[in-house]
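>>> Next come a sequence and a model predicted from it.
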Amino acid sequence: MVKFSKELEAQLIPEWKDAFVNYWQLKKNVKNIKLSRRTAETQEKHDFGVSILDPIRYVTKRITNRFYGSADKNEILEVENKSKGRDVENLCQTEQDQLFSEENEVKLFFERLDEELYKVDQFYQTRESEFLERGEILNKQLQILLQLKQILNDRRRKSLQSKSDAGILPRSNSGFVRSSSDCSDSEVEFMETSPETSPASDVNGVNFIGSAARSKTKKGKPNMAMRIDIPITAPTRAIATATSMLWEDLVNNPKKDGPGDFINRKKIQCAQKMIRGAFVELYRGLGLLKTFSSLNMVAFTKILKKFDKVSKQEASGSYLKVVKRSHFISSDKVVRMGDEVESIFTKHFTNDDRKKAMKFLRPQLHKASHMLSFLVGLFTGCFVTLFSVYAMLAHLSGMFSTTEVDYMETVYPVFSMFALLSLHLFLYGCNLFMWKSTRINYNFIFEFSPSTALKSRDAFLICTVFMTTVVSAMVIHLLLRSSGFSPDQVDTIPGTLFLFFIGLLIWPFNNFYRSSRYCFIRVIRNIIYSPFYKVLMVDFFMADQLTSQIPLLRHMESTACYFLAGSFRTHQYETCKSGKLYRELAYVISFLPYYWRAMQCARRWFDEGDINHLANLGKYVSAMVAAGARITFSRQPTQLWLVMVITTSSVATVYQLYWDFVKDWGLLNPKSKNPWLRDELILKNKSIYYLSIALNLVLRLAWVETVMRFNVRIFESRMLDFLLASLEIIRRGHWNFYRLENEHLNNVGKFRAVKTVPLPFREMDWDD
């Protein structure tokens, strides 16, 4: 049977952990009571020895406790409840001195219990007030949306009627036309407009038909206006400005026909999706609050039973009455509001289809399948076996000798690209495993859907299938080449494999992790179009991964050039290794990941106004300068460029190390209670953090190899490049864990367990 302490730790909300009752500390208090009583009994026996009257004393004591203890148990706790207005306080004052004056540990236990009850109750009230306020705001947003949809319906109906009267179109009451939307990742369903909602109705004091917007004050100026404030993810700010103007034109001139109808319907879809997402998050928050209430109630019950067992008193009944009268148990506002959200969501977003509504509100998590574990093991065994076969065949055929230069120049970039990508996938699977083991809520941080997000075994399966396929192609390629097939036929295998994986990535059918593949494509799109897209956590996290995959991008460029230029037929691989275009591409590819990341920092500074983002931008600019100096030095190994490489790389490394340790990991705090770490640590073994700091420092210095200029053969040179690229990916996978640990602890410190979805409508003064 699992102990409740472990069950509580497994079920509690990680971001609200500090708000839960400190069950573990209360257990220590109970244990201290037990130890103190045991000490007292030992002392009593030591003072009076063993007597034949001890059984009589024991029976007398039990009878006394039974008859008098029950009469006095209601006097153990005296609770003073002060409930006035918004400030509701539960002050639990226990009269321990009457019954337990001789036992300080009991007094300390009840003092701690009072503090924990007050803490839990206050947190619940605060969160309840926030969710109730959020619910009122969402209700207003929904009413405004219904009004706006009615406006557009009326405009379209009048337009169709006028055209029908003119003999252009037949009359129709079709309402909205379903259209795609850039703000939606999937098809957005339209709500049914409530028949009670008329265009002339007032929404919370604001008439949205335009009469209030055009109403005049005494000075002849408009009093209030409603304005849509939907984030538009367009490549230019001009489009956002134009659509905003068209939207305001719709509100202020509802009878006017114009070319902006499609964009207005598009913005309605965006607003609807945002409000729908906000309702889902509100419902999720209400569910978390109900879980918070029930778990704390069970915790109080369990700890009081432990106290009764140890102290041989019956205090649990009296204290539990106090707990049940507390706001976090007695209030039913959260339950009623959850029912209201279900009703509203079902009516307006799923056309009264409750089953469909529950798919949004309560998404079912896929249980881990044993078949998945079996497949991971199967493909791992296949990969190890095939790679051993390939290594033996390559050695026997002499493919790694100096005479087979073309093999290393043509095949190595393709297969090493796949190997580096597989290594990154494997480390991501390790990250997922560690994040889950340490209860880091990575799905919430990345805003992933828990029902479709990759699990660690999913990542391992993708990685093993990927590498098994790649090594199989390598073995087939080597066998065909050794059997005398012409190179122009054999060397199409790597290119075919490359195209196969690209096709699999964009495969439109709903199999083989389509949601994850399309999410990856969207994130890459956002990175490429930086800074024109609003930067989310997953965007700059992925961009950081790309800064560690510059060798992979270089290999992709070489592979594309090799096949597009037709070099696989002529085996003139020098075509893609020389010329001005190649040199320029080398610089561009080395700069791109740092450029994208720098542009993301610029966009975040523009959106948030935090100067730290500009400082982070400087880090990536220094990395770009260092990368350019190293590339130039590899082509012009002069003393001047050697000094430039050492200088720029040293500056960039110090900059990066500072940001890794202080900003991204939150470590190196001299005032921390954990020396040079941080106050809160997820891993219990502190030495792991110090080892991680040292490892990150060593791996950040891998650029030193570029200035050492080892005199090795082409095979050893390629293997050295692959080793250094692998070490950088390992460093990035190692960095990932601590980066998300720090982000998670920031969420815990702010009790941030529910995503705040931006809302489309806001009230503002006309002058604004």
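Received it, and whenever you're ready, just let me know what you need.
>>> hey, let's count contacts and neighbours off CA atoms from now on
Fine.
>>> the strands in the stretch 251-400 of the chain, which residues?
Ranges of strands in the stretch 251-400 of the chain, per DSSP state E, counting those that start in this stretch: none exist.
>>> And the helices in it?
261-311, 316-325, 327-330, 333-349, 354-361, 370-397 (DSSP state H, counting those that start in this stretch).
>>> what about these, which gets the closest to Leu681?
helix 261-311 (23.1 Å; Cα to Cα).
>>> who's in contact with Gln122?
By Cα atoms under 8 Å, 6 or more residues apart in numbering, the contact list for Gln122 reads Val88, Glu89.
>>> C-terminal to the strand or helix carrying it, what's the next element?
Element membership for Gln122 (DSSP states H and E) is helix 104-165. Sequence-wise, the next helix or strand downstream of helix 104-165 (DSSP H and E) is strand 202-203.
>>> Return the list of helices and strands in contact with that following strand.
helix 104-165 (3 or more Cα pairs under 8 Å, 6 or more residues apart in numbering; DSSP states H and E).
>>> Give me the angle between the helix it packs on and helix 316-325.
30 degrees (axes from the mean of the first three to the mean of the last three Cα atoms, to 10 degrees).
>>> And helix 104-165, how far out from the chain middle?
Mean C-alpha position of helix 104-165 versus that of the full chain (Cα atoms, centre = their mean, to the nearest Å) differs by 23 Å.
>>> One more to weigh against that first structure:
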Amino acid sequence: MKFGKEFLSQMVPEWQEAYLDYNQLKTLLKEVSQVRQVEASDKQPSKFNRRGSLYRAFSGLTGGRSFQKLQEDAIHTNIIQRGSEGECYQSMLFTSSLEKGSEIEVDFFRKLDDELNKVVGFYKKEVGELMEEAEELSKQMDIFIALRIKVEKPDCSFEDSNEHISLTGRSRKEVTQEVEMAEETSLEDAKSYRRKASKEIVQPTIQKLKPVSLELLPQVRINVQPETPISTLKCMVMSSTSQLSYSKTELRKAEELMTRALIEFYQKLRFLKGYSFLNKLAVLKIMKKYDKITSRKASKAYLEMVEKSPLGSTVEVTRLVERVEAVFIKHFANGNRRRGMDILKRKIRRERQGITFFSGFLFGCSIALVVAIILVIHLRNIFKSPGRVQYMDNIFPLYSLFGFIVLHMLMYSANIYFWRRYHVNYTFMFGFKQGTELGYWEVFFLSSGLAVITLACVLSNLDMEADPRTRTFAAITESIPLALLIALLCIIFCPFDIIYRSSRFFLVRSAFHLVCAPFYKVSLQDFFLADQLTSQVQAYRSLQFYICYYMWGDFIRRSNRCFQSKIFEAFFFVVAIIPYWIRTLQCLRRLVEEKDVEHVFNGLKYFSTIVAIAMRTGHDLNMGMIWRILAAISSAIATILGTYWDIVEDWGLLQRNSKNPWLRDKLLISNKSVYFVAIVLNILLRLAWMQSVLGLREAPFIHRQTLIAIVAVLEIIRRGIWNFFRMENEHLNNVGKFRAFNSVPLPFEYDKNEMRTRF
């Protein structure tokens, strides 16, 4: 793999704008190379044997070195101070006045200097923020250890205890020894640059924090985050913080939050070290290319300047990494280093070739089953069978449920493929546990497997005629759809570690958050899942039909009276508005927390859809002209609002002043026509959804249930297209704000002014 592609693949996606612009620098070098090739081919003896020198100063620098030495090195570097802005890294190129391409080389070094200053500035800012966060984590660890002592040793009095607690809870000598031991274990397979940095911290100057005694605990409050319905209700009637009660429950909650905070902090440190190493490597690669093209010796001087910059020394970050490892291993892994490092380091998900093979195999089987069903329909002449209407009214809605699920999973698999291709960090935004998220092959494998089972069941249940003697169908074959549904639900809620248990539980947990809306804090995965459910209205109605058909219908005779029941009609409306009502409640919760008026308009959009569904359902059940007019008007309003919100708010497109006309400034797909095609498709597919309101109940040669299924399929496809651009826009927003990590609430709150003298 070429370095440019490897460089892009190793980037932290949200920091992409802060990395060295390697591709543009390589483009400038290509121009230099082209000029040099032309010069070499057209080179002729000069009429004048004149040798002049000209230096190209990027910032008007004058060095103290001799001019002859500068000519030999080809480049002079310098570091100047720019007031409060800090150090600025600049270089000066020396070339012959008769040399072609020198202006392009000047542009190259000017761009390289700008990129280096950008990288160094970002690195310094991130290191400063991490040092502040480390100080706060040290205080939180001191309080946590004091709380642990008080809970585990309740007889220890505040006055008699003078426990000396630092970030690690040990003396300076113990900290130094543990850091040395950690270095010996963790640096065996490290790079040479890391070995050099480690030697500098073998005897680190550890700033001793002032001892924090147990008498400070009464001044500390537990940080109660309203993350569950019960805690949310409690926060409505009392303060969001409460005094410590020194219970094991509080200790366990504090330990969980501290563990999450240290893991997230550790990942930040590792990402920042990787950021430094990757950018230094990019500078090294680009300067080697420059030396090779120009036959100069400029890389040595420039790399010396890079090594003198904060980017060249990661001692502070390395020291923090070792301290976090030592703290975590002792206090959260019972001294077991292997276990502690397994928790701290994120697991890398490995692709398994068996999944790829079986995915293709099952997909091929599903295609073969589709062909087999078509042949059976043709050979039995089912389209002209008198029992086909009975089959479509009773059996088709049962199997269509699985068709909707399979199609949605296939669209999600395609979404994952394109998110990865365009480096959309969906795993971070959804909050998936690192190493357990499903890839597109896994999702494709599950959808293909479900498709094969469903099609096999359909093939076994294609009888159109009942037994002429008993006028009933076989109970076993008629119960196949119900058995398939029960099996699917059992797999989803199966507690055993099979069939991607972590992903199944993640889905169940998010679904439970939707059921309890608005009592749970709304995260992206919650409202994203709720948006998916809004496109599965027909699937809910199929579930409702399952209950009615098998509990109150005569499924052996393939007959039901569901639509003759007022209760069924009422629930026919209720199940359709549930996902939209959940989204409305989520918007209300976000409005209360974020105080952003945008959530009001978003909630009104979903409420307009609820009204449209009510009018449409009334029209489906009553078939009156007034209902038709109300359904058409309300659905038109909901479609306009939904389309505008999809394109402008969720996708961030149709911006007038954008450098990409009517799109947005930043695009992940280079082909801009893709965005316009997606806009048109979104409008057309929403209009297709609107057509179901206008009274088109049955078309020629198409049964009513088939038409309903087609409209539902179009809505699922629209949602799949929406998913990619919605997450692309969310990813770019994160990139613009350099948000690459989750915000973890800390367990304790205290008066900083009151505690300042103690820390």
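Okay, I see it. These numbers come from a predicted model, not from an experiment.
>>> Can you name the residues that contact the corresponding residue of the first structure for Val713 of the second structure?
By TM-score structural alignment, Val713 of the second structure lines up with Ser726 in the first structure. Residues counted as contacts of Ser726 of the first structure (Cα under 8 Å, 6+ apart) are Leu420, Leu423.
>>> With adjacent residues omitted, what lies nearest to Lys305 of the first structure?
Nearest non-adjacent residue to Lys305 of the first structure, counting by Cα to Cα, 6 or more residues apart in numbering: Ser316, 6.2 Å away.
>>> Could you measure from the equivalent of the one you found over in the second structure over to Arg420 of the second structure?
Using TM-score structural alignment, the partner of Ser316 of the first structure in the second structure is Ser299. Ser299 of the second structure sits 35 Å away from Arg420 of the second structure, going by Cα to Cα, to the nearest Å.
>>> More neighbours: which of the two?
Legend: neighbour count by other Cα atoms under 10 Å for Ser299 of the second structure and Arg420, higher for Ser299 (21 against 15).
>>> Roughly how far does the more buried one sit from Lys308 of the second structure?
14 Å.
>>> secondary structure class for Cys89 of the second structure?
You called it Cys, but residue 89 of the second structure is Tyr. When classified by DSSP: H, G, I helix; E, B strand; the rest coil, Tyr89 of the second structure comes out as strand.
>>> What is the equivalent residue in the first structure for it?
Per TM-score structural alignment, Tyr89 of the second structure is aligned with Leu91.
>>> before we move on, back to that, list just the one of the helices of the stretch 251-400 of the first structure that sits closest to Lys3 of the first structure.
helix 261-311 (10.7 Å).
>>> Asn438 of the first structure contacts Leu681, doesn't it?
For residue 438 of the first structure the amino acid is Thr, not Asn. No - the criterion here is Cα atoms under 8 Å, and Thr438 of the first structure misses it with Leu681 at 10.6 Å.
>>> So which of those two has more stuff around it?
Leu681 (15 against 12).
>>> Against Phe108 of the second structure, how distant is the alignment partner in the second structure of that one?
Under the alignment (TM-score structural alignment), Leu681 of the first structure maps onto Leu667 of the second structure. Counting by Cα to Cα, the gap from Leu667 of the second structure to Phe108 of the second structure is 26 Å.
>>> Likewise for Gln90 of the second structure?
For Gln90 of the second structure, the distance to Phe108 of the second structure - Cα to Cα - is 12 Å.
>>> who's more crowded, the two?
Gln90 (24 against 21).
>>> Per the alignment, Met358 of the first structure pairs with which residue of the second structure?
Looks like Met358 of the first structure aligns to Met341 there (TM-score structural alignment).
>>> Contact partners for Leu20 of the second structure?
Here Leu20 of the second structure is in contact with Glu115, Leu116, Lys118, Val119, Asn279, Ala282 (criterion: Cα under 8 Å, 6+ apart).
>>> Turn the residues you listed into TSV, including neighbour count.
Below are those laid out as TSV (neighbours: other Cα atoms under 10 Å):
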residue	neighbour count
Glu115	21
Leu116	24
Lys118	16
Val119	23
Asn279	24
Ala282	19
